[in-house]
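Asker: model the following, please.
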Amino acid sequence: MSHDFQRIAARIVEAVGGKNNIQQAAHCITRLRLSLRDERRVDGETLRQIELVKGHFSNGGVYQVVIGSGDVERVYESMLAQTGLQRATVADVKASGGSKQNKLQQLVKVFSDVFMPILPAIIVAGLLMGVNNLLGSPGMFIAGKSLLDAYPGLSGVWSLINMMANTSFVFLPALVGWSAAKRFGGSEILGIVLGLLLVHPDLLNAWNYGKAAAGLDGASLPYFELFGVLHIEKVGYQGQILPILIATWVMSQIEQWLRARVHNSVQLLIVPIVTIVISGLLALAVIGPLARHLGMALTTGLVHIFNLAPVLGAMLFGALYAPMVITGMHHMFIAVDLQLIASQGGTFIWPMIALSNIAQGSAALAMFLVARDNNDKSMASTSALSAYFGITEPAMFGVNLRFKLPFYAALTGSALSAAVITLNHVRALAIGVGGLPAFISIVPQHIPMFLVGMLVAIMVPMGMTFALASRIRAQLAAA
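Answerer: Next up, the predicted model:
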């Protein structure tokens, strides 16, 4: 189905108060992000009636118009052409609204700005790792055997996919270093170098560090000996987030301080060398060890809380995750998931996120069957499909939140399915697509119980939405 993107963009510009009311404009996967001079000039009712617009709201000084994956890029390009606005990033738009954000929102913004650019690499790695887990898991397809045992010719494919899957996780600090340096105003190439420094082959990886720390097989921790007084552990930080995140912030501050004081004629010679030497030394000697212990404490504390009250914790998370998507706070959980994977060997958070997305999609799918208007049906069907593949904004803003009851049904299904998988200790080995394909990233032995949780996330929202059909139809008639 073709759309007149020029006309849609023009109507959106008019509904948000005209081009003179727009300071900056950017877009993410599904939404236009606008920094407006006066949000009171927005005509919300007109905006909602525009073709492709599935919802709109303001959060932290940024006005967001939900359109959907793919279409949002075309609307954005048309908007730039019509208004003469300069192309901007989401970080630029958020920065212009930063004065309206509290400290928590600003912290969430940092996590969002750092992790969103590298998320495709993490998801691809998670999916490939999931495929490898299925190939190598005994009993998954053949009783008592893995596919590798039954078909040894697959070993080469397994090894190749395993290398591809591990790359993003092994060199994760380099990815974070690049993105964080860009966010903190440092040199992106120095951010990559600092990240690679923390995973250098001369440093012990997590497995060998554990053996050396425990003294197994006569192993002991190696050190850098500096001037006979300073001893720095030769330990790497593969797959870890906090060390490189903090170290890159420090590196960016050092670089900016030097650039402001070193003469232009010798900046290229002095600034990179001094920046890397100082920040690298601090990263290995101070920041890395402290951040490692902080990350371990945070993940251990989170695991302990869920162990004490698994049902309560899971149901609260399942019910609150979708509202956190609305505020943008969900971006923080990428770091939590990666820290859990690095320190615990798997994450119990990401499976609940995947089920929350499925629950939103299921409520939208039920609305497709409940609604009688063709426009409502079209919106519900496309939104449900999007949510089933991990993009929930169209389903939430275009369908479920619009009529409220389907949204509550989705939250209920998410909470109950989260409790089911938490009671059965379901874990994911990696982050993948947060929807129906999510089972690929689950620990193979846990896949059957995850599928049970998935069934709950589908049936409960659909059943509740059908049960409330008469009230929802009354809302539709009044809309």
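
Asker: alpha carbons only for contacts and neighbour counts from here, please
Answerer: OK.

Asker: separation between the nearest residue to Thr167 once chain neighbours are set aside and Leu52?
Answerer: Closest residue to Thr167 apart from its sequence neighbours, by Cα to Cα, 6 or more residues apart in numbering: Ala125 at 7.5 Å. According to Cα to Cα, to the nearest Å, Ala125 and Leu52 sit 32 Å apart.

Asker: the two: which is more packed in?
Answerer: Each of Ala125 and Leu52 has its neighbours counted (other Cα atoms under 10 Å); Ala125 has more, 25 against 20.

Asker: could you verify that that one is part of a helix?
Answerer: Yes. Counting by DSSP: H, G, I helix; E, B strand; the rest coil, Ala125 is located in a helix.

Asker: isn't it right up against Asn166?
Answerer: Yes. Distance between Ala125 and Asn166: 6.7 Å, which falls inside the contact criterion (Cα atoms under 8 Å).

Asker: let's see this one next, to set against the first:
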Amino acid sequence: MSNEQLAKDILASIGGEENVSSLVHCATRLRFKLKNRELADKSKTQNIAGVITVVESGGQYQVVIGNTVGDVYKDITKISSIGDDDKSNASAATEGNWFNKTVDIISGIFTPFLGALAASGILKGLLLMLVSLGWLTKTGGVYSIWFAAADSIFYFLPLAIAVTSSRKFGANTFVALAVAGALVYPNIITLYNDKADITFFNIPVVLMSYTSSVIPVIIAVWLLSILEKFLNRVIHDSVKNFITPLICLMVIVPLTLIAVGPIGIYASLGMAKGYTFLYNLSPIVAGVIMGAGWQLLVVMGLHWAFIPIMYNNIAVYGYDTMKPLMAPSNFAQAGAALGVFLKTKNPKVRAIAGPAAITGLFGITEPIIYGISIRYKKPFVWAIIGGAIAGAITGASGSVAIAPGIPGLASLPIFFGTGFAGFVIAIIVAYVFTAITTYFFGFNDSMEKEMIAVHEEKKEAGTPAPALTNENISSPLTGAVKPLSEISDEVFSTGAMGKGVAIVPEDGKLLSPFNGTIANAFRTGHAIGLVSDGGTEVLVHIGMDTVKLKGQHFKMHIAEGDRVTKGQLLVEFNIEEIKALGYDLTTPVIVTNTAQYAEIKVLGSSRVQTGDSLLEVKR
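Answerer: Below you'll find the model as predicted:
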């Protein structure tokens, strides 16, 4: 399957692009934040060829893809409006507790530039190795240029964080860049280095070093987003495009330098010292805990909570001791895959375990975790034990990482320095120990046979299908009838969302096609999901790409969960205004639980009026 088709199928399975509040991706998974979780069909997503599994954690719907996740993400942005503008990633309030919200914010801020940071970190490590071997000198041109390439993103890290934070909080990206740029502006850095005493309208300014800093700019951009939204509400449209940024810069930059920045720097120092205190109590115990628990956190998608600590350690000390503690657990998972590959005689299992054992050595562990370790359980247990032993070794060795990056063979240079030999021993132990124990005690081919037998038993027992009735669905609109195949949006035209028909509306009123309940009422008003008393699930999507209007020219008359009767007014929309903006108003009427029916027949002719019979569903 092509990546583009995979992208289309994933979007269709989660309720379409209009159900996506934000999307980012990490090394192996797409991280969706959905507006309505009920619209996503998890089993359908998991069964798409190319999807490893689906994890719901930290307020995110995480679709695990593997190595090609970046290409799939690009195709999603090509075929949808997701990612079209800076504020498309701005999240509505994340559902769940404060921890879920924190994880969502952290992943949204740090995920986009992880690849660049990893590459820069590896280059830094390689330069350190080359200098140590005497192959390069720090005064040479080659070293100077490559070091600039490696260090630039770390030095100007506040600028990268400003971009992603602005998207997460919904602030103007270029104003956020200006705020972050002021923190690392050469004149400000000179004043700090010279220990100058300066004031701002007689208010003392506590100068700090903000290069490579993390927390101050996140706080600054968050405050910027609040001020910007307030100003945009109270300033007239004719001048707000330049007055709002002007006021924001005049307020946020000095506020950051006077108060926010120093608070953020002291918070960073406190976080670093707090972690170091715990680590120094017993590096070996810390290694056991991190080595054993890291893959469990990855499975739950909660490892993001520790990412700021790693970044902060590097910003404050120039190195991090947490990453070496958890890094060997990746090699333990690779060892588990190798053990299964060597033991099994089942060609299907070998086809999964062989490639996974290789990709695991480069830090991509999801195919192993979901395809092997968790599936057979015992390999996962031995990988946890192997990770714990190896974590203890790195803790005892005092191993460090000089940059972020996915732990694997390619990123070994980021661990070059203190405790490097111990780290290499640790990953070898993790890999070999887990491979051997999995081979002898963690897997046999009877496990796969048991898995198939249980699956078939569940399939036969199954959950009984809901009692559905045959029924006619009336037209919710007045207008010309078109087959779905003529719709420009392939999510609808290919039938990926279900069978149905399209109507080109002639007036701006959407009526209920039956007696039932409003299952989904999109706040933008462009789409309604209904369930009839007979169990038919229907989606009515007014126009193509009209989600981009963000509710403009739509008026909702119902809310989610409302009881409605046939012919009741649900939504009003201004046809002329929407057409004038260049939108196609062709409206699909889709039976989203198509698979539960033996036949869905179109009854409408070339033109229908509200109340006319449109579709017939038969069990």
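
Asker: care to give me the TM-score?
Answerer: Overlay of the two chains. TM-score (TM-score structural alignment, normalised by the length of structure 1): 0.83; 447 aligned residues with a Cα RMSD of 3.3 Å.

Asker: map the residue nearest to Thr167 of structure 1 onto structure 2.
Answerer: Here Ala125 of structure 1 is matched to Ser120 in structure 2, going by TM-score structural alignment.

Asker: distance of that match from Thr587 of structure 2?
Answerer: 48 Å.

Asker: what about the helices in the stretch 1-150 of structure 2?
Answerer: 3-13, 42-46, 69-79, 98-110, 114-132, 141-155 (DSSP state H, counting those that start in this stretch).

Asker: correction: the stretch 251-400 of structure 1
Answerer: Using DSSP H, counting those that start in this stretch, helices in the stretch 251-400 of structure 1 cover 267-282, 288-308, 310-327, 332-344, 349-370, 374-388, 393-395.

Asker: looking at these, which is nearest to Asn162 of structure 1?
Answerer: helix 332-344 (16.3 Å; Cα to Cα).

Asker: structure 1: which residue goes with Phe147 of structure 2?
Answerer: For Phe147 of structure 2, the residue aligned by TM-score structural alignment is Asn162.

Asker: right, and its match touches Asn132 too?
Answerer: Yes. Counting by Cα under 8 Å, Asn162 of structure 1 does reach Asn132; the two are 6.5 Å apart.

Asker: who's more crowded, the two?
Answerer: Neighbour count, other Cα under 10 Å: between Asn162 of structure 1 and Asn132, Asn132 has more, with 21 against 18.

Asker: the residue nearest in space to the middle of structure 2: what's it in contact with?
Answerer: With distances taken as Cα atoms, centre = their mean, the residue of structure 2 nearest its centroid is Arg31 (2.2 Å). Listed by Cα atoms under 8 Å, 6 or more residues apart in numbering, the contact set of Arg31 of structure 2 reads Leu23, Val24, His25, Gln60, Tyr61, Gln62, Val63.

Asker: ok so, going back, would you turn the helices of the stretch 251-400 of structure 1 into a markdown table with distance to Ile22 of structure 1 and mean neighbour count?
Answerer: Formatted as a markdown table, the helices of the stretch 251-400 of structure 1 follow (distance: least, Cα to Cα, whole Å; neighbours: other Cα atoms under 10 Å):
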| stretch | distance to Ile22 of structure 1 | mean neighbour count |
| --- | --- | --- |
| helix 267-282 | 38 | 16 |
| helix 288-308 | 41 | 16 |
| helix 310-327 | 21 | 19 |
| helix 332-344 | 28 | 20 |
| helix 349-370 | 32 | 29 |
| helix 374-388 | 28 | 21 |
| helix 393-395 | 23 | 30 |
